[in-house]
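S.K.: Fold the following, please.
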Amino acid sequence: MFANLHRKSLSLSLGLLLTGASAGTWAASALPAVDAGTAPANQTVHVTLILKLHNQAALEDYIRQTVTPGSAHYQQFLTPQQFAQQYGATDAEVARVQSYLQSQGLSSTVLPGHLAIRTSGTLSQFGKLFQTSVHNYVSRQNGHSFHKPVTALQIPSSIADVVDVATGLSSEKVYRPHHVSSPALASLGAPNVKLNAQSSKGSSGSSSNPTASGVPGEYTVGDVANFYNINPLYHRGVVGKGSTVGIVTLSNFYPSDATAYWSDIGLTTKPNRITQVHVDGGAAIDGGSGETSIDVEQSGGIAPFANIIVYDAPNTTDGYVDAFAQAVSDDIADSISTSWGLPEIFNFAALNVAGASNTDTSDAGDLRAFHKIFLEAAVQGQSLFAASGDSGAYDTVRDLGAGTGVGQYTAPLTVDSPASDPYITAAGGTTTPYSYQFGTGPTESVTQESVWGWDYLQNYFNQYVRPINLFSSGGGGGVSVYWHEPFYQAFTWGIRRSEPNQSLVFNDPSAGPTTLLQLPSHFAGRNVPDISLNADPETGYIFVSTVDGGLASGEGGTSFVAPQLNGITALLRQSTGHRIGLWNPQVYALQNIFGYGFFSPFNSVRAGDNWFYYGAPRYNQGAGIGSLNVANLDVFLRSGF
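M.R.: Coordinates of the predicted model:
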C-alpha cells in the first residue's frame, strides 16, 4: 500500500527516551530568563486588541439554547454581524478605539464580529501606548530568545472601557504541536515485536473499511472508521459533502502531502478542496509542518468530500489568537480543530507579571482572548476541538523536562491550553487493543481500549528487560485551576477538583529551589478531556510529511484525535443538515442520560491511566466521557434526542 513513499526513521535520541520530554524546541519561556536589554525600538510587531463583550451572561445562555433540544433558540446560530449587534462592541465604541489608534499613528482593521481590532506598529509606538518598555530575553532553560514588556500593559484610560486584552507585544510563548513518535525501544537492545491488533474492530463497529491497514503503528483513517463505527455513515453516502473543516495551525505545510496520503491508502476524495489562509504573513514551513499535515490528512480523510481551510500564523500568542479570530470571523468552517498548545499555568500572572505573587493565578490576558473568540464560534454553531496534550496528567513535562531528575523544574499536575477552555472540546487519547513483545520478555496484551499512558511499557521494561523512564507520555487530562466547572459537567459522575500540594518549583543551581507558582487546592475546575480516541503511537498511525522525510509510521498523540473529531463533525453536519455547534453540552447530556451500552454513542474507557488518573466506567480525567460510537451519535443528533 505504501511502497511509493519514503519511510522515515523513527529513532528518538536516548536522552529523550529516558526523560520522556522533548528537547525544548517548542518550550515556552514564561519562567526564569536573562534580560538582554531593550529591544530595537523600530522593530515592527502585530498587536491585536480584544474588545469587551456586552451581555456575556445572555450570550452564554443563548449558546446553551442553541444545543439544547426544545429550547427557543435550538440550532438558531448567529452570523458574525448578528453577534456584533447583540454581544460585540458597538459601532461607536469601535470608532472610538480606531480613532485613538489613529491619533497614535497606528492604522487598524476591525473584524466583523466587533470582537477584535488588529493593528501593527513599532515596539516604540506600542511601548508608549501601553506605558511600558520592551526588552529582549534569553531563556535559562533552553536558550530561546524572545522579547516581552518589562511591566504589565496599561490600557489607555480613554479606551479601557472597551478594550479587554492586548496581545502581540510578547514573543515569549512558543506553542507545541501535540504529536509524538513511538519510543526507540530497539535502541536499548530490545527488538520491538509489535503484533497485530487483537480485533480489527477496535472498540466498536464493523471492520469493513477498505482503506484500513489493521496494523498497529500503521493505522489509517480507515482503521479509525472501523474502531469507532463510522462506516455506517459512509454506506449511506455521508462523506462530508457540503461541509467545511477549518485547521488552525502555527506551521505552513505542503498540501501535496495530504493528497499523497489519501491517494496512497486508496481513498477517493474531492479534488482541489484545500484552501490556505496565511494570517499575519503566515507561518513558516518548519519542524511543525508535520503537525499541519497530520491535521489535514486526518480531518480530510475522515470526511473525504469536505472542503478544508488551513489558517496558519506565526508561532506566537498573537499569531495563534489572530488565526482563531480569522477562522471564526470568516464563519465558513463548520468545525475547527487545533493540535497546538501549552500548559494552562503558563498564562498565569505569577509567571508573567513582574512582582506578582507566586499564588497569583489570575490570567495575564491570553486565556481571556481565546475565550471570547471561542464564545463567538459557539454562538455561530462552529464546533471547536483542541488536542489535550501528550504528557499525561503532568502537562509541563514535555515543555520543561520537569519531574524527571534531569530538568530543573518540578512537575505539578497540570492541563493544556487552549483545550482547558470550557467552550472547546478537549480531545484526549487512548490505546486500542494490541499485543506486544520486547527482547526475551513474554507476549503481553492491552485487552481493551484503555487510557493512554506509557507506564504500561515502562512497567514491562522494568520487569523483563532493563529499567527505563518514559514519564509522563500519555493522553493529557486533569482539572483546570483557572476555568470553573462548566454547567455541562455539573451532574457528571467522576468530575473531580484539583489536587492539593501542587507547585511549580525552579531548582536554581546557584540560589536553590524557588517556588514560582503555587496551584490552588480543591479548585472546582473544568475537567479535561471530553472525548478520546486512539492516540498511543504504539497503536498509532502513518502520515505523510515532506519536511519529516516522507512517510512516517508509529506516530500518535492527541493531535491525531482533534482533527479526527473535526472530520467526524463534518460527517454529522452533512447527515443532520445543519451545524452541530458546541459539542460539550450535547455529549455530556447524552452520557448523563443514556450512559454506556449497545445504543450509547460512547464506549467507556475503564482501564489504563495517564500516570495519575485512571480509567473507569464513568467520566475520568484520563479519557473523559470515553470514545465514540459515531453511528449511534449520528442517530441521536438526527432525532434531536
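S.K.: from here on, contacts and neighbour counts on C-alpha atoms
M.R.: Fine.
S.K.: tally of neighbours for Asp330?
M.R.: Asp330 sits with 14 neighbouring residues when counted by other C-alpha atoms under 10 Å.
S.K.: Strands of the stretch 251-400 of the chain, start to end?
M.R.: Taking DSSP state E, counting those that start in this stretch as the test, the strands found in the stretch 251-400 of the chain are 274-278, 307-312, 335-338, 340-343, 383-387.
S.K.: which helices and strands does the second one pack with?
M.R.: Packing contacts for strand 307-312, counted by 3 or more C-alpha pairs under 8 Å, 6 or more residues apart in numbering; DSSP states H and E, involve strand 244-249, strand 274-278, helix 289-302, helix 317-330.
S.K.: Second input sequence below; structure requested for side-by-side comparison:
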Amino acid sequence: MFKTAALALPLAAASVAAHAAGSPTIWVGTETKAFLTPEQMRTFAAAPAAQATAGEPEHVVVSLRVRNLKKLEALGRAVNERGNAKYGQFLTPKAFLAEFAPSEAQVQKVVAHLRKSGFVNIRVSKNRLLISADGTVGTVKTAFNTPLVHFRKGERTVVANSAPAQVPEALGDTVLSVLGLQNVTLAHTMAVRGPRTQPKPHAAGTETGHYPLEFGSIYGAASLPSASQTTVGVITIGGAGQATQDLNQFTDANGLAQVNVAAVQTGDPSGNYSDDQEGQGEWDLDSQDIVGAAGGAVNQLIFYEADMDASGNTGLTQAFNQAVSDNAAKVINVSLGWCETDAQADGTVAAEDQIFAAAVAQGQTFSVSSGDEGVYECNNRGYPDGSTYSISWPASSPNVIAVGGTTLFTSSGRWAKETVWNEGLDGNGKLWASTGGVSVVEPVPSWQRALSVSPKPSGRAVPDISFDAAQGSGALVYNYGQIQQIGGTSLSSPIFVGLWARLQSAHANSLGFPASSIYSAVRSTPSLVHDVTSGNNGYSGHGYKATTGWDYPTGWGSFVMSKLASYVSAHPFEQ
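M.R.: Presented below is the predicted three-dimensional model:
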C-alpha cells in the first residue's frame, strides 16, 4: 500500500507544469483546495507515510454549479417574505430543474470527462447537482490534476489531496467542487450518552431526565395540534432498521399509533446501509424526540440514509441533496457536524450551501445541531485551546436553523429555568458544552446584522435558538429495547423539529424557512422565548457568556411555543 521511499510532497504548481508538459490541457481551480496543509500536519502530529499508489480505489462526488445562485437565493427570500408577490410560491423540484439545475449538456460534458479519465459507475442525481463515480488514485490525478497522500492521524491511516482539485478550462463554469478526496476529518454525531441519572434538586428547579412526550408541554406546545399533517426527515449514516424497531416500541409503550416510516438509501445502490450499532442511539434520539415533541404523531418520518462506506463526507452531501430533490419532508433534522474550515477546504461548504439554498426556496427547513464542543469544534473536537475558537458545519450555514444546547430545570413537570449547557471536561480532557461562536467561512446574514452583542459578529453567528441538551436533563429513549438517557445538541435539534412541525401542521405547512422571522419577532417580542442569561460555553475563563437577548452560547434561548403560535397567527411571519 505504501511506497518505501521518503516522500517529497508535490507542489501544486510543479504538478500543473508536469501535466502541461505532456498535454495542452489548461487547468482551472475548483472550491476543493489542498487539504494537506502544514498547519493540519502539525495538528495531527503525524508525518506523511507515502504517496497513494495509482491503482488504489477512490470514490468521488462531483458537485456542479447551480445556474444563477444569486437568483436562487433571491427567490428563497421572496417566497418566505409575507407581502412579497411571490410569498408562499415555493419552488418545486421540476421548476428547479428548469431554472437552476445544471443543463443536461453541462452534465454530459462532465460525465464524458470522468469516463475518459477512467471513472466507472457514474451516477447523476435527479436534480443534476451531484455526479458520483468510482475510480482510482490514478483516475483522480488524471481527471482533477491532484495527487493523494497517505499519512497517520492517531490510530488511523488517512488520505488527503495535497494540491487543489482542478478541471479542464471547458468545465470551469460547471464543476463547483470535487468531494471525497479526504477522509481526515469526518462528521460526527452530537449525542452525549450516559447512565440514567437521579433527579438533582437545584434552587431553580430539578435537573432530571425526560420522556420525549414531555418536551411539548415543557416548552408550551400543549395547546397546539400534533404534527400529523407534516412530513419530517431525519439524516442518518447507515441504516435505520433498529431505530424503526425502537420507535415502534416507543409508540406502543405510550399508546400511540405507529409512525408511518420510510427509509431512503441516498448514495451508491450497492453501498453499506446496514445498522451501525454505535449510531443507533443517535437515530433513536432523533426519531423518538421528534415524534414526542410533535405531540405523538407526524404525517410521515423519512430516514434519509447515507452510505456508511462513502468516501469522506460525501454520503451526507448525497443525503442532504436527496431530501431536497425529493421535497417530501417539510422539516429535516441533522444531528451531525464537523469542523467548518475543513468543510470549506474540501469543497463541502460550497456544495452543500447551494443544496440548502434550494431547500429554502422550496420552503423546507433544515434544523442542525450546533455542536457539543463549546468553542473548540476544530481543536481536536472539544479539547480546549485557549482563545482559538471554532464552530461546526453545517450549523454555520445561513440556510439552516442552528440549534444550541441548554441545561433544563423543571418544577412539577413545568419549565422552571435553563442555563447554558456546559458539563466541563471529561476524564480525557474534552469539553462538553453548547457550541456557539462566529463563522470564519460564512458572511453575516442580513437577519443577524442588527445583533447587539459583543463582540459583534464578523460572520454567520451560531446558534439561532437552543433547547435542552444536558445529559442530566436529557431524553429517556429506547435503544435496542432498553431505556437510555441521552443529551447533547443531538437532542435540542429534534426537540425544535418536533415543535416546529406542530406549528407547520397548524398552518397547513404554509410556513417557510423561519430564520429572519425568528430574529425580527423575538427582537420585537422578547416574551416569545425563555432567555438564557447564565452560564458559558468555554473553559478556564475562555468562551462566551450568556447574556440578556441573543448570545453566542444559546442564541435567543428556547421558544415558549404557545406564545410563538399566537404571534405567528397575528403577525406577518416572514423568512
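S.K.: Val415 of the first structure: which of the strands of the stretch 251-400 of the first structure is closest?
M.R.: Closest approach to Val415 of the first structure among the strands of the stretch 251-400 of the first structure (C-alpha to C-alpha): strand 340-343, 5.8 Å.
S.K.: picking that back up, nearest to Ser337 of the first structure, of the helices and strands packed on strand 307-312 of the first structure?
M.R.: strand 244-249 (5.3 Å).
S.K.: With the second structure overlaid, how far apart is the closest one on average?
M.R.: Mean deviation of strand 244-249 of the first structure relative to the second structure after superposition (mean C-alpha distance after the TM-score superposition for the first structure): 1.2 Å.
S.K.: Just tell me the aligned range of that strand in the second structure.
M.R.: On the basis of TM-score structural alignment, strand 244-249 of the first structure is assigned to residues 231-236 in the second structure.
S.K.: Other residues contacting that stretch?
M.R.: Defining contact as C-alpha atoms under 8 Å, 6 or more residues apart in numbering, one finds that stretch 231-236 of the second structure is touched by 283, 286-287, 298-306, 316, 319-320, 323, 328-335, 497, 501.
S.K.: for stretch 117-128 of the first structure, same thing?
M.R.: Counting by C-alpha under 8 Å, 6+ apart, 39-51, 104, 106-111, 133-134, 149, 169 sit against stretch 117-128 of the first structure.
S.K.: So which of these are in strands?
M.R.: 44-51, 108-110, 134, 149 (DSSP state E).
S.K.: now the residues you listed in CSV, with distance to Val94 of the first structure and neighbour count?
M.R.: Listed next are these as CSV, based on distance: C-alpha to C-alpha, whole Å; neighbours: other C-alpha atoms under 10 Å:
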residue, distance to Val94 of the first structure, neighbour count
Thr44, 23, 14
Val45, 21, 17
His46, 18, 18
Val47, 16, 23
Thr48, 13, 24
Leu49, 11, 23
Ile50, 11, 26
Leu51, 9, 25
Ser108, 10, 18
Thr109, 10, 12
Val110, 8, 16
Val134, 27, 21
Pro149, 25, 24
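S.K.: hmm, which two among these are most spread apart?
M.R.: The most widely separated members of these, counting by C-alpha to C-alpha, are Val110 and Val134 (25.4 Å).
S.K.: Quickly find the element holding Ser445 of the first structure.
M.R.: strand 444-446 (DSSP states H and E).
S.K.: likewise Asn469 of the first structure?
M.R.: Of the helices and strands defined by DSSP H and E, none includes Asn469 of the first structure.
S.K.: residues in contact with it?
M.R.: So Asn469 of the first structure contacts Leu17, Leu18, Thr19, Gly20, Gln458 (C-alpha under 8 Å, 6+ apart).
S.K.: And for Pro463 of the second structure?
M.R.: Contacts of Pro463 of the second structure by C-alpha under 8 Å, 6+ apart are 370, 395, 401-404, 435-437, 552-555.
S.K.: Show me these that map onto strands.
M.R.: If you go by DSSP E, these have Ile401, Ala402, Val403, Gly404, Gly437 in strands.
S.K.: possible to save the strands of the stretch 251-400 of the first structure as a markdown table with mean neighbour count?
M.R.: A markdown table is the format used below for those (neighbours: other C-alpha atoms under 10 Å):
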| stretch | mean neighbour count |
| --- | --- |
| strand 274-278 | 17 |
| strand 307-312 | 25 |
| strand 335-338 | 31 |
| strand 340-343 | 26 |
| strand 383-387 | 31 |
